[in-house]
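> Here you go, sequence then predicted model.
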Amino acid sequence: MTARRSGLRRNSLSLFFGALFVAALVGQAISGVALFNEEQRSAGLDPIGIGEYVTTSAFAVDVTENWQSEFLQFLLFVGATVFFLQRGSPESKPLDDPGRESDEKQKVAEFSTADSPAWARVRGWRLSLYSRSLSLVMGTIFVLSWLTQSVTGAVAYSEQQMHDLQDPVTWSQYLLLPDFWSRTLQNWQSEFLAVAAMVVLSIYLRERGSPESKPVGTPHAATGVEG
């Protein structure tokens, strides 16, 4: 196996989902501009090209309302699994091991190894920051995505208002409108349902070879065991 093929195989999971993301985003842009132009024609307005469409607030709000919910999902999942447990689920830590865990188990500071990340080998603010870096980055992306959704949503809503010969709204006014919360909560509820379903279904169901599943023959009550 060549070095290139070996590298592709070692990173195939991220490449697979990266390719799916790009394909889905392109598909969303193509179908979105088609729908947008249908509405333009019905209103007696000129259609636009896909290049112009992807710079519109209509496209941006549709994209970011999904992004914020996805990153919120993983932010809450990462944080919740530190303290909350689920008997029988591979998504949960063992029932006798809630919390942040000991330095020895986490292999930090004096318990680190030669190949541990540099910030895991020293105490102080760097270790504290690195110990929470995943949730901090997820949280930052969530906040920025949600903020972008609110801003572009306010612009898109105001454009529709003016098209209907009504007054536009400010950003702060938009945050109180049903349109903003409907867009937000319709995504949140689906994300929370998906996580809850994964946690519970993985207690009783199996997927051979997947690290997200317990080994096929593992008892239902086994907790924190991955395939």
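Perfect, I can see it now.
> rest of the way, CA atoms for contacts and neighbours
Fine.
> just the helices in this protein please.
In the chain, helices defined by DSSP state H lie at 3-10, 12-42, 50-53, 57-83, 103-106, 125-130, 133-163, 171-174, 178-204, listed in chain order.
> I'd like those helices laid out as TSV, including mean neighbour count and distance to residue 226.
Listed next are the helices of the chain as TSV, based on neighbours: other CA atoms under 10 Å; distance: least, CA to CA, whole Å:
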stretch	mean neighbour count	distance to residue 226
helix 3-10	11	20
helix 12-42	14	18
helix 50-53	14	44
helix 57-83	19	15
helix 103-106	12	18
helix 125-130	14	25
helix 133-163	18	21
helix 171-174	14	45
helix 178-204	15	10
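> and residue 39, what does it touch?
Counting by CA atoms under 8 Å, 6 or more residues apart in numbering, residue 39 touches no other residue.
> quick one, what contacts residue 104?
Here residue 104 is in contact with 111-112 (criterion: CA under 8 Å, 6+ apart).
> picking that back up, pipe the helices of the chain into CSV and attach distance to residue 116 per row.
Output for the helices of the chain, formatted as CSV (distance: least, CA to CA, whole Å):
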stretch, distance to residue 116
helix 3-10, 20
helix 12-42, 22
helix 50-53, 45
helix 57-83, 21
helix 103-106, 10
helix 125-130, 12
helix 133-163, 15
helix 171-174, 45
helix 178-204, 30
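> how about those helices, which one is nearest residue 119?
Nearest to residue 119, of all the helices of the chain, is helix 125-130, at 5.4 Å by CA to CA.
> Centre of the chain to that closest one, how far?
Chain-centre distance of helix 125-130: 24 Å, with CA atoms, centre = their mean, to the nearest Å.
> let's bring in a second model and compare:
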Amino acid sequence: MESDKDQKVGAYADDRSPSWAAVGGLRTTLFSWSLTLVMAAVFLFSWLAQSIAGRVAFNETRLGRLQDPLTWTQYVTSADFWSRSLQNWQSEFLAVGSMAVLAIYLRQRGSPESKPVGEANDATGIEG
């Protein structure tokens, strides 16, 4: 991880730095890891939504065959769920696109894909 000076946080923040980079404490820590936190939440939410929608579709097919429906837990541990998940993960356009857009406003301390935590939002081409 780079130093606070390299990341322009806390006492090293300048006038153009986002306010959360300058205040220090928990808010700066959250802002420093905001890209990871948001991307993890997006991933978990999309996986949850996929499991719910997949279970509904899977159970509709099972009911059409006069088979008992599966609970959510049973579906999440089934081969059908994992097969669908792995097929979706092959398509990374959403992940790459959202990473590019979110990296403009969110920061990841020490990441070469992110600008320094205290750098202004409109700064481009600056590596952290």
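Noted; the coordinates are in hand. Predicted, not measured: the structure shown is a model, and the values here were computed from it.
> which one of the helices of structure 1 lies closest to residue 112 of structure 1?
helix 103-106 (8.0 Å).
> Identify the residue of structure 1 aligned to residue 19 of structure 2.
In structure 1, residue 19 of structure 2 lines up with residue 118, judged by TM-score structural alignment.
> Check the burial of its match by counting its neighbours.
Residues lying near residue 118 of structure 1 (other CA atoms under 10 Å) number 15.
> could you check the distance from it over to residue 102 of structure 1?
Per CA to CA, to the nearest Å, residue 118 of structure 1 is found 19 Å from residue 102 of structure 1.
> gap between residue 94 of structure 2 and residue 54 of structure 2?
Residue 94 of structure 2 is 19 Å from residue 54 of structure 2, by CA to CA.
> Identify the residue spatially nearest to residue 62 of structure 1, adjacent ones excluded.
Nearest non-adjacent residue to residue 62 of structure 1, counting by CA to CA, 6 or more residues apart in numbering: residue 149, 7.8 Å away.
> pretty sure the one you found is in contact with residue 65, am I right?
Yes. Using CA atoms under 8 Å, residue 149 of structure 1 is in contact with residue 65, at 5.6 Å.
> The closest residue to residue 23 of structure 2 other than its chain neighbours: how many residues sit nearby?
Nearest-residue entry for residue 23 of structure 2: residue 10, 5.9 Å, with adjacent residues in sequence omitted and distances by CA to CA, 6+ apart. Counted with other CA under 10 Å, the neighbours of residue 10 of structure 2 add up to 20.
> Whatever residue of structure 1 lines up with residue 10 of structure 2: what's it in contact with?
Taking TM-score structural alignment, the alignment pairs residue 10 of structure 2 with residue 109 from structure 1. Contact analysis of residue 109 of structure 1 by CA under 8 Å, 6+ apart lists 103, 120-123.
> Let's see that with 7 Å instead.
For residue 109 of structure 1, the contacting residues are 120-123, by CA atoms under 7 Å, 6 or more residues apart in numbering.
> Among those residues, which one is most surrounded by other residues?
So for the contacts of residue 109 of structure 1 (other CA under 10 Å), the most neighbours sit at residue 120, 23 neighbours.
> show me the contacts for that one.
108-109, 112, 127.
> What's the separation between it and residue 139 of structure 1?
Taking CA to CA, one finds residue 120 of structure 1 at 21 Å from residue 139 of structure 1.
> now residue 25 of structure 1
22 Å.
> ditto for residue 183 of structure 1
Taken as CA to CA, the span from residue 183 of structure 1 to residue 139 of structure 1 is 19 Å.
> just residue 69 of structure 1 next, same as before
Distance from residue 69 of structure 1 to residue 139 of structure 1, by CA to CA: 11 Å.
> do the same with residue 103 of structure 1
For residue 103 of structure 1, the distance to residue 139 of structure 1 - CA to CA - is 24 Å.
> what's the counterpart of residue 161 of structure 1 in structure 2?
That one, residue 161 of structure 1, aligns with residue 62 by TM-score structural alignment.
> what number of residues lie near the nearest residue to its match once chain neighbours are set aside?
Distance criterion CA to CA, 6+ apart; nearest residue to residue 62 of structure 2, sequence neighbours excluded, is residue 69 at 6.2 Å. For residue 69 of structure 2, the neighbour count with other CA under 10 Å is 16.
> Make sure residue 69 of structure 2 is actually in contact with residue 59.
Yes. Counting by CA atoms under 7 Å, residue 69 of structure 2 does reach residue 59; the two are 5.0 Å apart.
> In space, what's closest to the residue nearest to the spatial centre of structure 2 - neighbours in sequence excluded?
Centroid-nearest residue in structure 2, with CA atoms, centre = their mean: residue 39, separated by 0.4 Å. In space, and not counting its chain neighbours, residue 39 of structure 2 is closest to residue 99: 7.7 Å by CA to CA, 6+ apart.
> corresponding residue for the one you found in structure 1?
In structure 1, residue 99 of structure 2 lands on no residue (TM-score structural alignment).
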